[in-house]
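Trainee: I would like to see how this sequence folds:
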Amino acid sequence: MPPSNLSSLTPDTFILTGIPGMEQLHVWISIPFCSMYLAALLGNGVLLFTIGTERSLHQPMFLFLSMLAVADLALSTTAVPRMLALFWFQAREISFGACLTQMFFLHFTCMTESVILLAMAFDRFVAICFPLRYGAVLTPSAVAKTGLAALLRNFCIIFPCIFLLRRLPFCGHNVIPHTYCEHIGIARLACADISANVWYGLVVPFTVGVLDLILIAVSYGFILLALSRLPSRAARHKALHTCGSHLCVLLLFYVPAAFAALTQRFGQSIPPQLHILLANLYVLFPPLLNPIVYGVRTQQIRDKVVKVFSLPRARD
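Mentor: A predicted model of the protein is given here:
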């Protein structure tokens, strides 16, 4: 094949179209999206600042929560600024390398959140089922190693997607009907068999996510069993309340994630506009609502936020 044809197999840039058929509404759609993004930055920033400045919150439960806040910020920041640039300034072009980088961090961050939620479930399991061993099991070193293991595992899972995409010829096809780059959306532009991409992109991350969810369910099964043995109704209520925030965050993460993954691959009957809108809301809703859920339901965080941000009283 002539060199000119070889060089045309991989495009220099991709074109992001935004939401197909709704181009005239991009500016209006950007208003709630931008508002939610700014609120997510504020909420997670307040949460991180409060946990970082209050030594009483330097406990495993809140350290895992701070990891979740960092992952939320990374998830929304990877997608939303680029999306807003497209909506406001018609910045549709994105280089091939930048597109793959955005794809990697989006999927990597989603997988990281799944591991953090599993770690938070284990934290509640140890706190409720083995309260006397809590400090010995969940040491600061164990928390740090958990975070490092999460990053390493997810890197090994998502990094092969880059090689699966780079091996594909695109034959000049470079228009992505989306607001950001994701694995299958890029692969569908290729003029070659993408079965490996489809199966790897579906089976491996989905299997790992389901495994995390099963382990979370097992943890809560043991938690419910331990709670049923508590003699005091007040003690059972207090323990359940400490798990309530985590359960809400689990629903906020796993339900939209499963819906987005399945509709991307099997939801051909769903209008593309609806799919892309839901995909954008997925990178906004968990980062927006997670700090609200924990702020409202966790009294320790509420009290410390008020303490940190309350104005000092004027001296008499």
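Trainee: every contact and neighbour count from this point should use C-alpha atoms.
Mentor: OK.
Trainee: what secondary structure does F14 sit in?
Mentor: strand (DSSP: H, G, I helix; E, B strand; the rest coil).
Trainee: one more to put side by side:
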Amino acid sequence: MTTANVATRKLLPGGARPTRNWREIRAAYGFISLWIIGFLVFTLGPMIASLVLSFTDYNAIDAPEGVGLANYRELVTDPKVAKSLGNTLIYAVLYVPSSMVVALLLAMVLNRVGRASGFFRTVFYLPVMTPTVAVGALFLLLLNGQEGLLNRTLRLIGITGPNWTTDTNWVKPGLVITMLWSLGGTVVIYLAALRQVPKDLYEAAEMDGANAWTKFRKVTVPMISGALFFTLIVQTISALQMFDQAYTMFFGAQQNSTYSNEAALFYVIYLFQQAFRFLHMGYASALAWLLFLIILIITAVQVRVSRRFVYYEGEKD
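Mentor: Take a look at the predicted model:
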């Protein structure tokens, strides 16, 4: 077949694409049409509606009344916004690195297990499937300052455990322990990344006299940095949206003291209270958009910084 014929088959007169290509494009859009409809109806539509509501006074019963920027001005003066946002940021700083370190350690152990790794991988992932409300209720009992299993275990080795659910200094560390229960997804991601590290890199490092720590720092971490970066973003967003376990443990049927409630007042919990307890839908929408902006800024900073530390195989300097 000549070059002219190939060009004629690829491009019809007037620059039009062949009919078969358009059929493939229509088929592709047909396959993703349900997702597009779902995104427009259940994601983009509600986002636009909440943005509009953030400039109104709306109680979900009466018609919305426009208030301009009043809701956003109230965000600046509301002390509970600062309190809940501070609690959320402190929790995120405690949880994100802890979760990544623990998950990486477990993944490295699984990577050395061999054939039994499939069984343990399933065991570690099962807690992810446990309902979050059930996890919160369970750890409310496990972290009980007097009769909880954790403090009983600590007493066996001569350590007096703190009041995890009532001492304001230990509420957020207790919640971090609770959330470490469901690290199975992160463990699986790290395990997959570890198994993609070429063995010859470790052999070359050993020939250069590298010890275990040097191989981990110079070979393992750079080669799995893409997975580390992905989980960093996901875990950060998850931490900033902390709700289920904290609400179950501190704002559910079994209320703890007011002080522990204040220490566990996370931003999304306060947003939930404003929306569905006090019916301040307009103000809650403004709270939601503030959180969206905070997450957007933090993620943008992480992406910017990651360019210096994340290695992707196949990239050229």
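Trainee: just give the TM-score of the two.
Mentor: Their TM-score after superposition, calculated using TM-score structural alignment, normalised by the length of the first structure, is reported as 0.29; 159 aligned residues with a C-alpha RMSD of 6.7 Å.
Trainee: show me where the second structure has strands.
Mentor: Taking DSSP state E as the criterion, the second structure carries its strands at 56-57, 65-66.
Trainee: what's the closest of the ones you listed to F139 of the second structure?
Mentor: F139 of the second structure sits nearest to strand 56-57 of all those, at 38.4 Å, using C-alpha to C-alpha.
Trainee: for the closest one, name the packing helices and strands.
Mentor: strand 65-66, helix 281-306 (3 or more C-alpha pairs under 8 Å, 6 or more residues apart in numbering; DSSP states H and E).
Trainee: out of these, deepest packed?
Mentor: helix 281-306 (a mean of 17; mean count of other C-alpha atoms under 10 Å).
Trainee: for it, packing partners?
Mentor: Contacts defined by 3+ C-alpha pairs under 8 Å, 6+ apart place helix 281-306 of the second structure against helix 45-53, strand 56-57, helix 70-77, helix 225-240, helix 267-272.
Trainee: name the residues that touch the fourth one?
Mentor: Meaning helix 225-240 of the second structure. The contact list for helix 225-240 of the second structure (C-alpha atoms under 8 Å, 6 or more residues apart in numbering) reads 88-89, 91-92, 95-96, 100, 186, 189-190, 193, 267, 295, 299, 302, 306, 309-312.
Trainee: what ranges do the helices span in the stretch 201-316 of the first structure?
Mentor: Secondary structure of the stretch 201-316 of the first structure (DSSP state H, counting those that start in this stretch): helices located at 233-266, 272-282, 285-297, 299-309.
Trainee: related to what we said a few turns ago, tell me which of the helices and strands packed on helix 281-306 of the second structure lies nearest to F250 of the second structure.
Mentor: With C-alpha to C-alpha as the measure, helix 267-272 is the member of these nearest F250 of the second structure (10.5 Å).
Trainee: in terms of secondary structure, what does the closest one contact?
Mentor: helix 79-113, helix 281-306.
Trainee: ok, which of the ones you listed comes nearest E262 of the second structure?
Mentor: helix 79-113 (8.1 Å).
Trainee: if we can go back for a sec, got CSV for the helices and strands packed on helix 267-272 of the second structure, with distance to G30 of the second structure too?
Mentor: Shown next, in CSV, are these (distance: least, C-alpha to C-alpha, whole Å):
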stretch, distance to G30 of the second structure
helix 79-113, 39
helix 281-306, 31
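Trainee: quick one, which of those is nearest to R121 of the second structure?
Mentor: Closest approach to R121 of the second structure among those is made by helix 79-113 (7.4 Å; C-alpha to C-alpha).
Trainee: give the buried residues for that closest one.
Mentor: Under the neighbour-count criterion of 16 or more other C-alpha atoms under 10 Å, helix 79-113 of the second structure has 81, 83-89, 91-92, 94-96, 99-100, 103-104, 106-108, 110-111 buried.
Trainee: how big is the angle separating it from helix 281-306?
Mentor: The directions of helix 79-113 of the second structure and helix 281-306 differ by 40 degrees, with axes from the mean of the first three to the mean of the last three C-alpha atoms, to 10 degrees as the criterion.
Trainee: could you check the angle helix 79-113 of the second structure makes with helix 225-240?
Mentor: Compare the direction of helix 79-113 of the second structure with that of helix 225-240 by the same axes, to 10 degrees and you get 140 degrees.
Trainee: tilt between helix 79-113 of the second structure and helix 70-77?
Mentor: 80 degrees.
Trainee: and helix 79-113 of the second structure, what does it pack onto?
Mentor: Packed against helix 79-113 of the second structure by the contact rule (3+ C-alpha pairs under 8 Å, 6+ apart) you find helix 117-125, helix 171-179, helix 184-194, helix 225-240, helix 267-272.
Trainee: for the fourth one, which positions count as buried?
Mentor: The one in question is helix 225-240 of the second structure. Across helix 225-240 of the second structure, burial judged by 16+ other C-alpha under 10 Å covers 225-229, 231-233, 235-237, 239-240.
Trainee: okay if I get those as a markdown table plus distance to R23 of the second structure?
Mentor: Output for the buried residues of helix 225-240 of the second structure, formatted as a markdown table (distance: C-alpha to C-alpha, whole Å):
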| residue | distance to R23 of the second structure |
| --- | --- |
| S225 | 40 |
| G226 | 36 |
| A227 | 37 |
| L228 | 40 |
| F229 | 38 |
| T231 | 38 |
| L232 | 40 |
| I233 | 38 |
| Q235 | 41 |
| T236 | 42 |
| I237 | 39 |
| A239 | 44 |
| L240 | 44 |
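Trainee: wait, which of those is closest to F139 of the second structure?
Mentor: The shortest approach to F139 of the second structure among those belongs to A239, at 17.8 Å (C-alpha to C-alpha).
Trainee: what's the spacing between the closest one and T56 of the second structure?
Mentor: Separation of A239 of the second structure from T56 of the second structure (C-alpha to C-alpha, to the nearest Å): 29 Å.
Trainee: picking that back up, I'd like the helices and strands packed on helix 79-113 of the second structure as CSV, with distance to Y29 of the second structure appended.
Mentor: Output for those, formatted as CSV (distance: least, C-alpha to C-alpha, whole Å):
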stretch, distance to Y29 of the second structure
helix 117-125, 34
helix 171-179, 39
helix 184-194, 30
helix 225-240, 28
helix 267-272, 36
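Trainee: looking at the ones you listed, which is nearest to A212 of the second structure?
Mentor: A212 of the second structure sits nearest to helix 184-194 of all those, at 14.9 Å, using C-alpha to C-alpha.
Trainee: now the closest one and helix 117-125, what's the angle there?
Mentor: 150 degrees.
Trainee: so what does helix 184-194 of the second structure touch, helix or strand wise?
Mentor: On a contact count with 3+ C-alpha pairs under 8 Å, 6+ apart, helix 184-194 of the second structure meets helix 79-113, helix 117-125, helix 225-240.
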